[in-house]
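Peer 1: Here is a sequence with its predicted model. Questions after.
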Amino acid sequence: MAGALVPMVIEQLASTTCKQIQGEVNVDGEVKNLIIHFNAIQAVLQDAEERQVKEESVRNWLQNLEDVSYDINDVLDEWNTEILKHQIEKEEEGENVALKKRKVSLSIPFISVIFGSTGNVIMRHNIAKRIKEINVRLTEIATLRENYNFHENTIRATEKLERVETSSFVQVSSIIGREEEKKRLVSMLLSESSQQGRSPFVVIPIVGMGGLGKTAFAQLVYNDDEIIKTHFDTRIWVCVSDPFEEIKIARAIAQALNKDDNRINSTSLQPLLECINEYISGKKFFLVLDDVWTPTIDNWEPLMRALQNSAIGSRILLTTRKDTVATVTGAAADHVICLNILSDQDCLQLFNKIAFFNRERNDQLEEIGRKIVKKCNGLPLAAKTLASLMRCKKTRKEWVDVLDNKIWELKEVEQQVFRSLFLSYYELSPAVRRCLLFCAIFPKDYEFDRDELIECWMSQEYLSMKGDREKERMRGQQYFDNLVMRSFFQDFVKNVNDDDIIRCKMHDIVHDFVQFLTKNECFIMEVVESGKEKNMVVDNKVRHLNLMSTYNDSFPVSIYNNCKGLRTLVISTSKLLPLPSDSFSKLKSIRTLKFNKNSIKEVPESIGGLVHLRYLDLSFNRELKELPDSVGNLFNLETLRLMYCQGLREVPVSLRKLVNLKHLYIEGCERLKLPKEIGRLRNLQILDCLYLQDGGEDDDGIFKLGDLGNLEQLSGSLCIENLNSAKDGSEAKNAELVNKKNLLHLTLDFGLLSDPERAKDEEILNGFQVHTNLESLDIWNYHSTTLCPSWVMSCHNLRRLEFYDVPFCGVLAPLGKLPSLEYLEINRMESVKKVGVEFLGITGETPQTLINSFPKLKELRFHFMEEWEEWEGVEEEDSKITIMPSLLKLEIVYCERLKALPNFLWKTPLRELIIFGGDCPILAQWFETRCGMEWLKNASQVQNIKIQGKFVKKDGVGMLEED
């Protein structure tokens, strides 16, 4: 981690020398000496980090360097915080003086400024003293580097990589070289046999060393709808890992069967087993236990007994690296599938598929690639990781350098895949390395949310290397994409709006790798019985801690005593007793604090002392009713997550002092009244939701729709709910969305009031103006008769549009004129009887110019259009009109009166047609007549047609199959 820390500290030192505090002791000379030493050390860090794997003395030297780097980072951060605090106090003082002139009594903050000044001077002197002490320590470390004969760093190609487009990646969706194993597994899954008559289910272990693709192989089958959904009533995926904890596994199974059962929150095994036994009864299940390590007969058999009431033909598929697991689980020898290494040919096929993605093959590079692949020893993960690395290398020399790298000679790294990971890791810049290593704080099979992860990186100051804090999120996305390209992440979930990756996981071996590199800094701690931690934290070297479970839901005292240098604290237990009032008094260095999904009812006042805190996540604490006023003292706070804190009614006015707050998440806090002072947070970039409230007597003190106009930096996505609470269209205009060029996704929800028709809805909707950069728009619960004001039709970059629950509007707008629209969903427009040519943007007259209607539309959905009878077509001979030339999917759900489809559809490139639900009888009948069948003949390009729950055509082959 030192290689990642040092550049950050140098940047921090350089910026700090430019700042002064009134009355501050001058330490410019000390700071300049620190910069000199750090620059000298930085020149040899690459060599030092590569040598630490097998040289303990170098590893110790780097550890001492890390300690000093962390300390100076804390000191400089306190210095900068003092500057910021001084500025805020001056502003508060000015406001209070103004109040005094208006004969209002002097407030406490002003008094504290006057009488707190002496203490501030003392603190500044202490900072100067600590900088001098650290300089002495760093001088010694800088001198010792000469004992190791380090080579100075060379410029690596990856430094250039980050300045180019990095969002493209290769995801290998098929499994290469496992055809025979899959055929054998499918045969075992579909057989109706039980486990030798003793049990209704069969256990099938997939055994193989790490990096062979066991999990990917299991996922291939698990996600095959044709196999699994057709032959099993339910499917369940559970990540097990080490140790084998039957309560966690039982809870995961029970939650998959019935997430609403209160027994799933039990901390005892028996209620969970009873829940499983009840809901699995008579069902044919498919259960995957991924990454099983150390089960014993004692903790395996209770789970199996709970599954005995299932139907014959049920299956348990487990993946494991250990041969002994198959014996413990009672699997028959002929049901064990051993995954072996890939053949050279299959390994090379996988390598080439990624390494030469989107570029021409080169005979010279292919020959070197064959030699590199041989070093992978048939491990798919090693081949995939190295191929991802080689994608970024263009010259023969760069390929030869990888082939000849000394990493291959390291005996200390036993697993071949670790060597390939080291090669990719050292090709990363220090900035991207530290982002990767931070992921070690999370457990195996953890699903990373991209935005959350980037905000955590920001909180650790991993993204502020170049002094441009406005572009930190963009830089974080580039780093994330870089790690995706290098195959450090997998199992991607994409955003429907822009197709970007928003969630992902990390391969178990990659997780092992990052934990190997951070074993002294990142720690996952479990308390298994009173006073005894399973993984004891023994010293102050731990910087990032995840508390996975607690005994009796208590907060381990050892954290206070042994972890004073913590920078990250994640509490992952679902239940936690009230935190002690002094919970944070000793944890002064924390930057990132995640207490989400706990049962916290109160946040201690002492949280205000965490001067370094930049990220606070209290989401899903449903019983949390308030935040302490001291939260306003977190001057460095950048991210505050309060999602689904449903008991939260208000937040303190002191939040106005959070001048660095960039991200405020309150989705699910439907009754939260934001104070009007939120409008003072001019750096706020993300406000995910705004729930408009009727403030009653205190109406002037709450944040209203028009107050959005003060938040000029808003970007990303915004959902505005309860719009019917707005007074009139002027409030919508005052929101000034037209000035928010980085706001790309907007949801306008008018609320679920019982008023039949609300004329005010139209006034409010018309009052909005948006920037033309807007990419997606959802309008929900709109109860006026006229829809789509002129500003919607001016959204030339709009790619997604959805209307949901618009019951009184009977005519569709000319949406066909939107030039960039790719996805359109019209849901519950119950007054629409006819979709005419005006929907296409076509008038009734013969067109004089060429018309291209819906030029980029790919997917069109009509849902629950209960009165819809007619969809009007156009004259076939009209060659001046092009309609939906990009349409690939059409979905019609519960449109019971629709009679036929328009003739222009068969001219589109439509590939998938779904007419779903038992309530489309007229349209289904039309398909059974000559009209419908003639339409199908003309639309021969449609590969998948599903009507009334039956397949008419699947993968281009005609069929009739019950759903």
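Peer 2: Yep, it's here.

Peer 1: Could you use CA atoms for every contact and neighbour count after this?
Peer 2: OK.

Peer 1: which helix is the longest one in the protein?
Peer 2: Identified as the longest helix of the chain according to DSSP state H is helix 56-101.

Peer 1: is it fair to say Lys937 lies in a helix?
Peer 2: Yes. Going by DSSP: H, G, I helix; E, B strand; the rest coil, the assignment for Lys937 places it inside a helix.

Peer 1: What count of nearby residues applies to it?
Peer 2: Using other Cα atoms under 10 Å, the number of residues around Lys937 comes to 11.

Peer 1: do the same with the one 5 residues further on
Peer 2: Other residues within reach of Val942 by the criterion other Cα under 10 Å amount to 22.

Peer 1: go on, Thr158?
Peer 2: Neighbours of Thr158 under the rule other Cα under 10 Å: 17.

Peer 1: go on, Glu928?
Peer 2: Other residues near Glu928 number 11, with proximity taken as other Cα under 10 Å.

Peer 1: separation between it and Pro921?
Peer 2: According to Cα to Cα, to the nearest Å, Glu928 stands 11 Å off from Pro921.

Peer 1: Comparison target below:
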Amino acid sequence: MMGGVDKVCSLEVLKDEECLSVFAQHALGTDNFDAYPNLKEIGKKIVKRCKGLPLAAKTLGGLLCGKLNCPAWEHILNSEIWELKETESNILPALRLSYHYLPSYLKPCFVYCALFPKDHVFEKKQLVLLWMASGVLQQQSIEAGHQYFNELVSRAFLQQSSRTESRFVMHDLIHDLAQFVAGESCFNREHMFEVDKKSKVNYEKVRHLSYSRDWYDISKKFEVLNVMKCLRTFIPVGSRGSCSLSNTVVHDWLPKLRCLRALSLEHYNIKKLPDSIGDLIHLKYLNLSRTLIESLPESVGFLLQLQTLLLFNCWTILKLPVTIGNLVYLHHLDIEGTSSLKEMPSEIGNLKNLLTLSKLIVGKENRLMKLSNLKNFLQLKGKLSILNLENLLNGQDAMEADLKNIDGLDELHLEWTSDSGNTRNKTSEEMQILKWLKPHSNLKSLTIVSYGGQEFPSWIGDPIFSHLSCLELRDCKRCTLLPSLGLSPVLKKLIIEGMEGIEVVGPEFYCNGTFSSLENLVFRNMLNWKEWISPTRNGGEFPRLGHLKIENCPKLTRQLPSQLSSLVNLVISGCPELRCSSTTSLVSLRNLYIRDCNAILLKSMIDLTSLSQLSIENISEMSCLPMCFTQFLTALENLEIEGCKELTCLEMNNFGEPSLNTLISTWTGF
């Protein structure tokens, strides 16, 4: 908390015992030495040299993690590096020591991080791909890169960003250490202009360059590139939106950097790359994400060393070059968010080393990508979207794709083009196709969009998918039955949307089981859904359900399940006929939002003793909040009412006083 000068909080160093606890946590995995009394005295002496600095204690603790013998600890305690004067490099001796004893395979990975400016936030996968392109990994594999990254995190050289768990930063003092070790090889500048003749930097020695983007990056800013003849990395950084880059830089200067391994032009308003991009024959990483690129030159096929091609959110790109099939060492092709890309060349089937293929667009013509090409991509990992499945004439291609043998996929998205005109008449064929598209049982997330069959194959909901935690079924308008999902062992999130053929959700949905792990359930745009029937009188089919949304289901009349004792958030919108069971238990509900419904729904809700947030909008036939409803609102703090034109008053208790006496805020707009 920042205040005036009279309220400055001066941060002191840690006391010895506190510092020892931090050290032990990182060295031993516990905050004390009870299980390792033989190491305690040595640990105390090491911690004394940390001078109460928690970062020093963390890095030294990480250095000794897993080393539970006295000689290893004494070796660190007696190192000559402690005797070096801090003023010689302005680096804490404890940090220099931690780097000195890093395994040899981690040192170049850590030093490479000096490329980025202080406080730069980076994604784990992004950094690993740059490591691979720059050749700093001792083992050239994505798995080794992730292992090295995790080791640097465990040793406190990298740490999670406070903003999000999936991103990481370097502590300022650790960054100083990286820059000290990197010397002139890694260079980053916030404002990079022409060569400064007074600068002590030898630009010819710079190998890795990053700089902060400006809204308009003019050519003068990059005159320094004429000196950096051996540059291997060119990376713009910063959180600015779409920026402009001088054509002189793109078309004249960058193609002359023949030693480049990693090139990023992300976030620039670039519409075209020069043919001379093919001259960068050592390039292994090319990031064009969030640019306005419309197509790639055929000369991209000359980049035979390319491992990573990122076109994420290039929504203007129309096609991929046929020569992309030459890139046999390509591991990562990210074309997610390329909404204008409607076809893919069949030559992509040559890329048998692909680990990432975010999207596959099925084509009809021989020159276009076929679904059967998937049989060449057995190493795929992560997420895969398969689009335009209506182009399959029969199940033969789906059978040859052999999805069940791609065991590295976590997320699978299967989509047919929307059938708004009812032009498709291949119900039986689509049922057969989806049957053959059964993935490996390792799958964690599955989405099916605009499937035209009348029912789903039995593999959807099969308990063999013991890792499937998220399932979405959207706009499958011809389906008349939902798949049997009650036995899915770890299903946590279920979204069912636009299933216009469904009239009853009944026993077949539960399959004599309970949704034992389900936490989030959404029904949306179910225009003909009338009944939700529980298989038993006692309910209890959703023991862990915490979030429930029912939106735009105008014909739904039958009641909600009777046992929703774990429900915390409930949204009901566009359901004018819906009511709750008189026995529906909502004892854990904290947030309730009701819109475009009938007042009878409120009257049927009981046990709302935990409700703290209530929003009511466009409720018909309601002149007062019903007493049978408000009597349970003993914990209500915030109430919002809008568009309830017939409402004239809030409910009163028997003494003529407001019964909602726990309210902190009330907002009405009726």
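Peer 2: Nice, I can see it. Computed from a predicted model, the values in this text were never measured in an experiment.

Peer 1: hang on, the earlier thing: now the common contact residues for Glu928 and Pro921 of structure 1.
Peer 2: Shared contacts of Glu928 of structure 1 and Pro921, defined by Cα atoms under 8 Å, 6 or more residues apart in numbering, are absent.

Peer 1: dump the residue contacts of Gly751 of structure 1.
Peer 2: Gly751 of structure 1 sits next to Glu721, Asn722, Leu723, Asn724, Trp780, Asn781, Tyr782 when contact means Cα under 8 Å, 6+ apart.

Peer 1: Just the helices from the stretch 851-963 of structure 1, written as ranges.
Peer 2: Per DSSP state H, counting those that start in this stretch, the stretch 851-963 of structure 1 has helices spanning 921-928, 930-938. These are given in chain order.

Peer 1: can I get those helices in CSV with distance to Glu398 of structure 1?
Peer 2: Compiled in CSV, those are given as follows (distance: least, Cα to Cα, whole Å):
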stretch, distance to Glu398 of structure 1
helix 921-928, 60
helix 930-938, 54
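
Peer 1: Now for the spatially most central residue of structure 2: which residues touch it?
Peer 2: Ranked by distance to the mean C-alpha position of structure 2 (Cα atoms, centre = their mean), the top residue is Ser166 at 7.3 Å. By Cα under 8 Å, 6+ apart, Ser166 of structure 2 lies in contact with Glu123, Lys124, Gln160.

Peer 1: where along the stretch 801-950 of structure 1 do the strands fall?
Peer 2: Under the criterion DSSP state E, counting those that start in this stretch, the stretch 801-950 of structure 1 carries strands at the ranges 823-827, 834-835, 851-853, 859-863, 870-871, 881-883, 889-893, 912-916, 944-947, 950-954.

Peer 1: from the contacts of Ser166 of structure 2, which ones fall inside helices?
Peer 2: For the contacts of Ser166 of structure 2, secondary structure assignment (DSSP H) places Lys124 in helices.

Peer 1: Buried by neighbour count, from the contacts of Ser166 of structure 2: which ones?
Peer 2: Gln160 (16 or more other Cα atoms under 10 Å).

Peer 1: Which among the helices of the stretch 851-963 of structure 1 is found nearest to Gln478 of structure 1?
Peer 2: For the helices of the stretch 851-963 of structure 1, proximity to Gln478 of structure 1 was assessed by Cα to Cα; helix 930-938 is nearest, at 45.9 Å.

Peer 1: Can you check what angle separates the closest one from strand 950-954?
Peer 2: Compare the direction of helix 930-938 of structure 1 with that of strand 950-954 by axes from the mean of the first three to the mean of the last three Cα atoms, to 10 degrees and you get 30 degrees.

Peer 1: Can you list the buried residues in helix 930-938 of structure 1?
Peer 2: Neighbour-count burial for helix 930-938 of structure 1, counted by 16+ other Cα under 10 Å, picks out Gly932, Trp935, Leu936.

Peer 1: before we move on, what about stretch 208-216 of structure 2?
Peer 2: By neighbour count, with 16+ other Cα under 10 Å as the criterion, the buried positions of stretch 208-216 of structure 2 are His208, Leu209, Ser210, Tyr211, Ser212, Arg213, Asp214.
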